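**Student:** Sequence and predicted structure below; questions after.
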Amino acid sequence: MAHVFLICGHGAGDSGAVGNGYQEQERVRTLGARIKALGGDYVTLADTSKNWYKTAGINTLTIPKDWQILELHMDSGAASARGGHVIIKQGYTADKYDNALAKMLKEILPGRSNMIVGRGDLANVNRASAKGYGYRLVEFGFISNANDVKIFNSRMDDIAEGVLEAFNIPTKRIKQIPGKAKNDNQLWYRAHCQNLGWLDPVHDGQTAGTTGFSTRMEALLLDIRKIREENPDAKLSGDFHVQNIGTVHLDNIEPDTLIGTIGKSLRLEAFKLHLTGVPDKKLYYEAHVQDIGWQGVRKDGEMAGTTGQSKRIEAVRIWVE
């Protein structure tokens, strides 16, 4: 995965393009903040109080050469003009990041015939090239087009997540799983993942962890206090198989019971859960496993994951019905 150095265009008194009640400098800073929030430590958000074009900030920038610079903009034109695209240095060949960004833009903000365009007349494109930095400028649609603005605003997290996925960066976004989460937030859980630490809590069939980023889940917290409000005798127990440790049985899992390990770089490989004291509900769960993907739903007491295969669990979903 890459590390992204994120520049938000215009600012410092320069509004950039204006249209449909919005200023470009404000919109791209809002998007930049979401990309940073969802990308965490894999994203460095450049000083948003600066105008990186007018100050020629790239000329004095010192970052690792394997970092990737992404500059955020919105375009302006006729009210009918729409769509996003990627701008790279003229004469350069688009790399995998450019192509992935273009693919995302074509799906979310379509309208351009050329999704990747080479330019030799843009200052920051040339400055980054002169310093040997990987760079691209992305126009996230036309601020002068009402539909593009509507998409930009309503699907900002989709766009931010698409940017992160283009650079193979795990996202901290919580995704709703269709068909699940029908139980009034009864079962909450939280994953601790390689390089990411604790992710935000999720509930009732939502995904905890990551998929597609080869990131191991190292620990898990489970919370059934909402279930106990209606079922005081509810009790959660389980068996958990951890790399180099083996299977650990936990008889009474409380919200602060650590399942797995932290700081030891050990993968969680398998688990089974057992819920008692709730006669009208059944417990279900599934694991996303290295080289396998989602294994399929397991019910109360069945094993999810693998043992003896040195495969990491990468994500889980847990719910009661």
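**Tutor:** Yep, that arrived. Residues are numbered from 1 along each chain as shown.

**Student:** Every contact and neighbour count from this point should use C-alpha atoms.
**Tutor:** Noted.

**Student:** which residues touch the nearest residue to residue 313 once chain neighbours are set aside?
**Tutor:** In space, and not counting its chain neighbours, residue 313 is closest to residue 289: 4.6 Å by CA to CA, 6 or more residues apart in numbering. Shown in contact with residue 289 (CA atoms under 8 Å, 6 or more residues apart in numbering): 295, 305-306, 311-315.

**Student:** Now which of those residues would you call buried?
**Tutor:** Using 16 or more other CA atoms under 10 Å as the burial test, the contacts of residue 289 include 305-306, 311-315 as buried.

**Student:** now, which of the residues you listed lie within strands?
**Tutor:** 305, 313-315 (DSSP state E).

**Student:** number of nearby residues for residue 296?
**Tutor:** Each residue near residue 296 was counted by other CA atoms under 10 Å, and the total is 10.

**Student:** Then residue 240?
**Tutor:** Residues near residue 240, counting by other CA under 10 Å: 21.

**Student:** does it count as helix, strand or coil?
**Tutor:** Secondary structure state of residue 240, per DSSP: H, G, I helix; E, B strand; the rest coil, is strand.

**Student:** Also residue 25?
**Tutor:** Going by three-state DSSP: residue 25 is helix.

**Student:** any idea how far residue 39 is from it?
**Tutor:** Residue 25 is 21 Å from residue 39, where distance means CA to CA, to the nearest Å.

**Student:** again, but for residue 200
**Tutor:** Counting by CA to CA, the gap from residue 200 to residue 39 is 13 Å.

**Student:** These two: who's more crowded?
**Tutor:** Per other CA under 10 Å, whichever of residue 200 and residue 39 has more neighbours is residue 39, with 24 against 14.

**Student:** Against that first model, consider the following:
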Amino acid sequence: MKLNGNVSKKYNVYYRVHVQDYGWLDWAKNGESAGTIGLSKRIEAIEVKLVKKGENAPGATNRPCVEPKLEYSTHIQDYGWQGSKYDGEISGTIGESKRLEAIKINIKNAKYAGSIKYQTHIQDIGWQENKSNGEISGTSGLSKRLEAIKISLTGEMSEKYDIYYRVHAQDYGWLGWACNGQSAGTEGMSKRLEAIEIQLVKKGANAPGDTNNCFYKK
């Protein structure tokens, strides 16, 4: 949405949208994108305001448009592959005592060169070799639990972003946030992973939460 002619010299046009599952997003202005990209979410309402040049925006302007950077999916005991989750959403289950058996992770809409790699610790197997860019890490049809995971970025992506992740582990609940290849989960304790959250954070910015106690090893 843009203004034309003389009015565009005196005013900025601000607009925000109410999106399925997200609610109100932040304010966009003067032709910026508002809504979601690649998530199949409908716009349910829109608000538009004219603001004089030089005056403050009507509200927050941090996230007027949601375009996922990360896509991940887990294979869950008794359920199989769960639908894709994005950018910090929970993949897996909580309170159902279901083990994660495999995971695949991919970077979406990458603006920088590089990839994502990840490694899982599997019941009776130990640390599996690194997988990357949507490959399956773990097992399917073997009833083996994931017990821990490491995730890291490569190339220019690793220079621009930190990758944070935390797991929900049997008997522990949510552990602290691990970062850039650290182990998250448990090793040698026979505890299943039940859910995971993954987030990309701009390099050097604050962690999404507590980073203590992200991993336990016996």
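**Tutor:** Everything's here; your move. These numbers were taken from a predicted model, which means no experiment stands behind them.

**Student:** tm score of chain vs chain?
**Tutor:** With the length set by TM-score structural alignment, normalised by the length of structure 2, the two chains reach a TM-score of 0.60; 137 aligned residues with a CA RMSD of 1.9 Å.

**Student:** Out of the ones in strands among the buried ones among the contacts of residue 289 of structure 1, the closest to residue 229 of structure 1 would be?
**Tutor:** Among these, residue 315 lies closest to residue 229 of structure 1 (CA to CA), at 27.5 Å.

**Student:** how about residue 312 of structure 1, what's its partner in structure 2?
**Tutor:** Aligned by TM-score structural alignment, residue 312 of structure 1 pairs with residue 192 of structure 2.

**Student:** Show the contacting residues for the spatially most central residue of structure 2.
**Tutor:** With distances taken as CA atoms, centre = their mean, residue 87 lies nearest the centre of structure 2, 1.9 Å away. Applying CA under 8 Å, 6+ apart to residue 87 of structure 2 gives the contacts 68-71, 197-200.

**Student:** For the buried ones among those residues, write the corresponding PyMOL selection.
**Tutor:** Buried members of the contacts of residue 87 of structure 2, defined by 16+ other CA under 10 Å, are picked up in PyMOL with:
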select buried, resi 68+70+71+197+198+199+200
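
**Student:** Now do the strands in the stretch 151-300 of structure 1.
**Tutor:** In the stretch 151-300 of structure 1, the strands defined using DSSP state E, counting those that start in this stretch lie at 188-193, 197-198, 202-203, 208-209, 217-223, 235-242, 246-250, 259-260, 268-276, 283-289, 293-294, 298-299.

**Student:** With structure 2 overlaid, how far apart is the last one on average?
**Tutor:** By that I understand strand 298-299 of structure 1. Superposed on structure 2, strand 298-299 of structure 1 shows a mean distance to its aligned partners of 0.9 Å (mean CA distance after the TM-score superposition for structure 1).

**Student:** Structure 1: which residue goes with the residue nearest to the centre of structure 2?
**Tutor:** By TM-score structural alignment, residue 87 of structure 2 lines up with residue 204.

**Student:** hmm, back to that, what do we get in structure 2 for the residue nearest to residue 313 of structure 1?
**Tutor:** Aligned partner of residue 289 of structure 1 by TM-score structural alignment: residue 169.

**Student:** how close does its match get to residue 151 of structure 2?
**Tutor:** Distance from residue 169 of structure 2 to residue 151 of structure 2, by CA to CA: 17 Å.

**Student:** now do residue 168 of structure 2
**Tutor:** 16 Å.

**Student:** Which position in structure 1 pairs with residue 145 of structure 2?
**Tutor:** Counting by TM-score structural alignment, residue 145 of structure 2 corresponds to residue 267 in structure 1.

**Student:** What is the burial count for the residue nearest to that match when sequence neighbours are not counted?
**Tutor:** Spatial nearest neighbour of residue 267 of structure 1, chain neighbours left out: residue 218 (4.9 Å); criterion: CA to CA, 6+ apart. The local packing of residue 218 of structure 1 (other CA under 10 Å) involves 28 other residues.

**Student:** Give the aligned equivalent of residue 218 of structure 1 in structure 2.
**Tutor:** Aligned by TM-score structural alignment, residue 218 of structure 1 pairs with residue 101 of structure 2.

**Student:** ok, that match touching residue 140?
**Tutor:** Yes - counting by CA atoms under 8 Å, residue 101 of structure 2 touches residue 140, with 6.5 Å between them.

**Student:** got a list of what residue 97 of structure 2 touches?
**Tutor:** Residue 97 of structure 2 sits next to 170, 194 when contact means CA under 8 Å, 6+ apart.

**Student:** could you check the distance from it over to residue 110 of structure 2?
**Tutor:** Residue 97 of structure 2 sits 35 Å away from residue 110 of structure 2, taking CA to CA as the criterion.

**Student:** again with residue 17 of structure 2
**Tutor:** Taken as CA to CA, the span from residue 17 of structure 2 to residue 110 of structure 2 is 25 Å.

**Student:** For these two, work out which one has more neighbours and name it.
**Tutor:** Taking other CA under 10 Å, residue 17 of structure 2 and residue 110 do not tie; residue 17 has more neighbours (24 against 13).
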